[in-house]
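> sequence-free structure coming up:
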């Protein structure tokens, strides 16, 4: 039965990584579901206050990495808050409108539309900002992937 329990916990961790590419999937919730499921099925003994504090700090890093990487990507290429918001909406909507590739096209188009409408930027400059939003998104996926891997490694060190 232990194998089944571990398979479920590992599946939750894998889903958390899928959430990096599909932001509608709440990665953090799946990570914590894996931790809590381990506690329920095996034992909460390895999880002291320090474990929860460190994991909580990593969660703050995850949320910060998402916003900061997107902001830096858009701002570095000349964008504004409107571009950041457009990019964020594009990240959420893109995968549903155009499956798979929409995760990259969404923030690109979202930033362009926002900059064209809100800030009246010319098309060439808006496209440059859209490119920056994609760079920011890819950077955030990479950064969050590392943070999530560290969270799982820390969990594994304590329980194995």
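The structure has been received and is ready for your questions. This one's a predicted model, so the numbers in the text were calculated from it and none came from an experiment.
> can we go C-alpha only for contacts and neighbour counts from here?
OK.
> Spatially central residue for this structure, please.
residue 20 (4.3 Å; C-alpha atoms, centre = their mean).
> Spit out the contact partners of it.
27, 141, 144-145 (C-alpha atoms under 8 Å, 6 or more residues apart in numbering).
> The same query, at a cut-off of 10 Å, please.
Going by C-alpha atoms under 10 Å, 6 or more residues apart in numbering, residue 20 touches 26-28, 66, 137-138, 140-145, 148.
> Tell me the residue in the chain that is farthest from the middle.
Max radial position in the chain (C-alpha atoms, centre = their mean) goes to residue 1, at 32.2 Å.
> which residues of the protein fall in helices?
Secondary structure of the chain, counting by DSSP state H: helices at 2-21, 27-41, 49-76, 81-97, 102-118, 123-159.
> which of those helices is buried the deepest?
For the helices of the chain, the largest average neighbour count (mean count of other C-alpha atoms under 10 Å) is found in helix 102-118, namely a mean of 24.
> Check which helices and strands that helix is in contact with.
Packed against helix 102-118 by the contact rule (3 or more C-alpha pairs under 10 Å, 6 or more residues apart in numbering; DSSP states H and E) you find helix 49-76, helix 81-97, helix 123-159.
> and here's the other structure:
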């Protein structure tokens, strides 16, 4: 049973890393689920405080993933309409069946939002670039957290102190 739990935890860790790039899976939360499964194996010590803090951090990163593209839009001179467009574009891109919709959506949403607010293509493109930069930043952040959780998984697994059978 212990080997099965470790394999499930490892699968969740891998899915967490993949989920950092795919919008379908919440990367850090999936990686955290791997840590939770590892907690239930015999001989692996994970404190409740560690699990709660790492869960709160994963939730924080999950929420930031939806906020950072809008912040990027605002930082590059975007208006409220651009930020709303970024958020709507992110949701539409996430749900659309087109390839790279999650990347194209926020960019086009910010561009359309800015063009509706002010008819200035240069400023709209700059805001849309900010949205794209925000998306790349949030993806990188999710990836780093998933890799850190994988590192914690490996460290805790290496401290395993019971037999496997």
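Thanks, I have the structure now. Everything numeric in this text was worked out from a predicted model, so none of it was measured.
> ok so, going back, in CSV, list the helices and strands packed on helix 102-118 of the first structure along with distance to residue 40 of the first structure.
Below are these laid out as CSV (distance: least, C-alpha to C-alpha, whole Å):
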stretch, distance to residue 40 of the first structure
helix 49-76, 15
helix 81-97, 33
helix 123-159, 13
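> out of these, which comes closest to residue 32 of the first structure?
Among these, the nearest to residue 32 of the first structure by C-alpha to C-alpha is helix 49-76 (8.9 Å).
> Which elements pack onto the closest one?
Right, helix 49-76 of the first structure is packed against helix 27-41, helix 81-97, helix 102-118, helix 123-159 by 3+ C-alpha pairs under 10 Å, 6+ apart.
> repeat that for 6 Å
Judged by 3 or more C-alpha pairs under 6 Å, 6 or more residues apart in numbering; DSSP states H and E, helix 49-76 of the first structure is in contact with helix 123-159.
> on that earlier part again, among the contacts of residue 20 of the first structure, pick out the one closest to residue 15 of the first structure, please.
So of those, ranked by how close each gets to residue 15 of the first structure (C-alpha to C-alpha), first place is residue 27, at 7.1 Å.
> For the closest one, give me its contacts.
Residue 27 of the first structure is in contact with 16, 19, counting by C-alpha atoms under 6 Å, 6 or more residues apart in numbering.
> again with residue 52 of the first structure
Contacts of residue 52 of the first structure by C-alpha under 6 Å, 6+ apart: none found.
> Can you tell me what it aligns to in the second structure?
Superposed on the second structure with TM-score structural alignment, residue 52 of the first structure falls opposite residue 51.
> Quick one: closest of the helices and strands packed on helix 102-118 of the first structure to residue 12 of the first structure.
helix 123-159 (11.0 Å).
> Average offset of that closest one relative to the second structure?
With mean C-alpha distance after the TM-score superposition for the first structure, helix 123-159 of the first structure departs from the second structure by a mean of 1.6 Å once superposed.
> any idea of the angle that helix forms with helix 49-76?
170 degrees (axes from the mean of the first three to the mean of the last three C-alpha atoms, to 10 degrees).
> residue range for helix 123-159 of the first structure in the second structure?
Against the second structure, helix 123-159 of the first structure falls on residues 121-157 (TM-score structural alignment).
> From residue 138 of the second structure, how far out is the residue lying closest to residue 143 of the second structure once chain neighbours are set aside?
Spatial nearest neighbour of residue 143 of the second structure, chain neighbours left out: residue 20 (5.0 Å); criterion: C-alpha to C-alpha, 6 or more residues apart in numbering. For residue 20 of the second structure, the distance to residue 138 of the second structure (C-alpha to C-alpha, to the nearest Å) stands at 9 Å.
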